[in-house]
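1. the following comprises the amino acid sequence and a computationally predicted model.
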Amino acid sequence: MALAVSHLVGGYSQIPVLKDISFQVEPGELVGLIGLNGAGKSTTINHIIGLLTPMKGAITLNGVTLASDAQQYKQQLAYIPETPILYEELTLKEHLEMTMLAYGLDQTKAWERANKLLKTFRLDNKLDWFPANFSKGMKQKVMIVCAFLTDAKLFIIDEPFLGLDPLAVHDLLHLIGEVKANGASVLMSTHVLDTAEKFCDRFVLLHDGTIQTQGTFDEIKAAYPDAGESLNDIYLSLTGVTRDE
């Protein structure tokens, strides 16, 4: 397996947000991490990318942990945050160059890949632009280009659909399909459950810091036959939320 989260207990203080959660993301698989606000999605992601240290449990990426080899662990991972994080003093071109250096990419091959991505997301004529010139959606596209420029084994994508136009959403889903076909793993946190239902291979449903259930949509639907027909209905039923709320 690419990513293994085992009995993870963690959070931002002595009181844990995550309460003994375990799940895996296999090579070539897109797993949807879903839950209401406060369920623990961001806390889980922050532990995986190394911003938080587990209180208990372990996180391994292709057998490597942050403690055993931080550089190898981080070079296997690409992260697209919900809110774009760019350096205001760097142009788009310089962001790409920094990504290539950070991941030790071959410059010639990396620029071939970058040029294709830039055209896909209609940024190819904006290499000299600074972040102040970009809209929120364009900043999000810059983060996507930088992430998919890499040879990462695991892509972590946090709420990718909220700031993107429909064409960009289509292009992102196509990219996810490409990296999956090449054996990479993808963990995606999202509130857009109708899209997740169509494209994710499996789901991890978080509620109040615990895993409510996990599996394919068909497995979850079979386990909770009275919860509803859609992923949205099933999730609301399992978390005790009614439509009126």
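-> Ah, there it is.
2. please make it C-alpha for all contacts and neighbour counts, starting now.
-> Fine.
3. how much space separates residue 221 from residue 232?
-> 11 Å (CA to CA, to the nearest Å).
4. do the same with residue 22
-> Counting by CA to CA - residue 22 and residue 232 are separated by 22 Å.
5. for the chain, what spans make up the helices?
-> Taking DSSP state H to define them, one finds helices in the chain at 41-48, 70-75, 92-102, 107-120, 136-148, 166-181, 193-199, 217-223, 231-238.
6. save those helices as a markdown table, and put in mean neighbour count and distance to residue 18 too.
-> Output for the helices of the chain, formatted as a markdown table (neighbours: other CA atoms under 10 Å; distance: least, CA to CA, whole Å):
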| stretch | mean neighbour count | distance to residue 18 |
| --- | --- | --- |
| helix 41-48 | 20 | 7 |
| helix 70-75 | 16 | 22 |
| helix 92-102 | 17 | 31 |
| helix 107-120 | 15 | 36 |
| helix 136-148 | 22 | 27 |
| helix 166-181 | 16 | 27 |
| helix 193-199 | 16 | 22 |
| helix 217-223 | 15 | 22 |
| helix 231-238 | 18 | 18 |
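7. try this one side by side with the last:
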Amino acid sequence: MSITAPASEVQKNFGSFHDRALNEPVRVTKYGRETVYIVSAETFHRLKQSERIALASEDLSDAEIAAIESAEIPAEHRYSLKDTDSAVALPTPAPGLVISYAYLWRYQAGAGAEEGRKDRPCAIVLTTRDDEGDTVVYVAPITHSPPEGDHTAVALPPGVKRRLGLDAAASWIITRELNRFVWPGYDLRPVSRDKPDVFAWGFLPVELLEAVKRAVAAHQRAKRLRAVDRG
């Protein structure tokens, strides 16, 4: 529920509306049209935590691509494909970490969905900070479905799946789209019913994260090339 008040009234009695906003949102109107809401700090942070954006890799900004390309797995978690980690509890998010997450596909978001239909492993591609100091995470989905027509998907080798504790079925990291959200958000999921307090399997090898980063950047650059194609 919320209450509605014109901007002129809120301006004259801000203290009163401030106190009311601690318990319920205040809908502020100007010339009969809603313009802003006044909400409590608790409500603001809850809403921010629930925000999740499904975006195409090709729509990332140059700054985001530069950040992704420079992202690295923390030194203490680095290993190579030549090496042959068990699930971990709520960790500090970092590039290369594979988490359990209710991923929202772009086609689902385009149809109006706000929640992913299936929990799945997702690889963190980038972590950054927003203006409020919150951690923002970008994740790429991992799927069993063969990526038809998508040569940029990165296959997960069986040895990596065994090391992470994932199933043995063939899987791919999809790089043409990502989810962006404020960590930890409301869409982290336990890795299994037997481990309700564990939300991540471990880290990708260095080579795989590098391949994912290159593919994400390639999508964005391909769009820019299409935009200036004069053929």
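-> Okay, I see it. This one's a predicted model, so the numbers in the text were calculated from it and none came from an experiment.
8. any idea what the TM-score is?
-> TM-score for the superposed chains, counting by TM-score structural alignment, normalised by the length of the second structure: 0.27, backed by 112 aligned residues with a CA RMSD of 6.5 Å.
9. re earlier: residue 210 of the first structure: which of the helices of the first structure is closest?
-> For residue 210 of the first structure, the closest of the helices of the first structure is helix 41-48, at 10.2 Å, according to CA to CA.
10. list the contacts for residue 112 of the first structure?
-> If a contact means CA atoms under 8 Å, 6 or more residues apart in numbering, then residue 112 of the first structure has no contacts.
11. next SSE downstream of the longest strand along the second structure?
-> Criterion DSSP state E: the longest strand present in the second structure is strand 119-129. Sequence order places strand 135-143 as the next helix or strand after strand 119-129 of the second structure, per DSSP states H and E.
12. how about residue 3 of the first structure: what's its closest non-neighbour residue?
-> Nearest non-adjacent residue to residue 3 of the first structure, counting by CA to CA, 6 or more residues apart in numbering: residue 61, 4.6 Å away.
13. distance of that neighbour relative to residue 139 of the first structure?
-> Distance of residue 61 of the first structure to residue 139 of the first structure, computed by CA to CA: 28 Å.
14. follow-up on the earlier one: mind putting the helices of the first structure into a markdown table with distance to residue 57 of the first structure?
-> Converted to a markdown table, these look like this (distance: least, CA to CA, whole Å):
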| stretch | distance to residue 57 of the first structure |
| --- | --- |
| helix 41-48 | 11 |
| helix 70-75 | 17 |
| helix 92-102 | 29 |
| helix 107-120 | 36 |
| helix 136-148 | 27 |
| helix 166-181 | 27 |
| helix 193-199 | 28 |
| helix 217-223 | 26 |
| helix 231-238 | 26 |
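15. residues of stretch 62-69 of the second structure that come out buried?
-> 64, 65, 67, 68, 69 (16 or more other CA atoms under 10 Å).
16. next, the last one: secondary structure please.
-> State at residue 69 of the second structure, reduced to three classes by DSSP: H, G, I helix; E, B strand; the rest coil: helix.
17. so what would you say the end-to-end distance of stretch 173-182 of the second structure is?
-> 21 Å.
18. for the second structure, what's the longest helix?
-> Across the second structure, the longest stretch assigned as helix under DSSP H is helix 206-227.
19. for that helix, which positions count as buried?
-> 206, 208-221.
20. so which elements touch that helix?
-> Packing partners of helix 206-227 of the second structure (3 or more CA pairs under 8 Å, 6 or more residues apart in numbering; DSSP states H and E): helix 62-70, strand 119-129, strand 154-155.
21. tell me the angle it makes with strand 135-143.
-> Orientation check (axes from the mean of the first three to the mean of the last three CA atoms, to 10 degrees): helix 206-227 of the second structure against strand 135-143 gives 90 degrees.
22. for residue 65 of the second structure, see how far away residue 210 of the second structure is.
-> From residue 210 of the second structure to residue 65 of the second structure the distance is 13 Å (CA to CA).
23. what do you get for residue 50 of the second structure?
-> From residue 50 of the second structure to residue 65 of the second structure the distance is 24 Å (CA to CA).
24. ditto for residue 10 of the second structure
-> Residue 10 of the second structure sits 43 Å away from residue 65 of the second structure, going by CA to CA.
25. and residue 177 of the second structure, how close does it get to residue 29 of the second structure?
-> To residue 29 of the second structure, residue 177 of the second structure is 37 Å away according to CA to CA.
26. and what of residue 47 of the second structure?
-> Counting by CA to CA, the gap from residue 47 of the second structure to residue 29 of the second structure is 21 Å.
27. which one of those two has more residues nearby?
-> Neighbours were tallied for residue 47 of the second structure and for residue 29 using other CA atoms under 10 Å; the higher tally belongs to residue 29 (18 against 11).
28. can you pull the contacts of that one?
-> Per CA under 8 Å, 6+ apart, neighbours of residue 29 of the second structure: 4, 5, 6, 7, 35, 36.
29. next secondary structure after the helix or strand the last one falls within?
-> Same thing as residue 36 of the second structure. Assigned by DSSP H and E, residue 36 of the second structure belongs to strand 33-38. Stepping forward along the backbone from strand 33-38 of the second structure, the first helix or strand reached (DSSP H and E) is helix 41-50.
30. for the next helix or strand after that next one, packing partners?
-> Where DSSP H and E defines the elements, the next helix or strand beyond helix 41-50 of the second structure is strand 52-56. Other elements packing on strand 52-56 of the second structure under the criterion 3+ CA pairs under 8 Å, 6+ apart are helix 106-110, strand 177-182.
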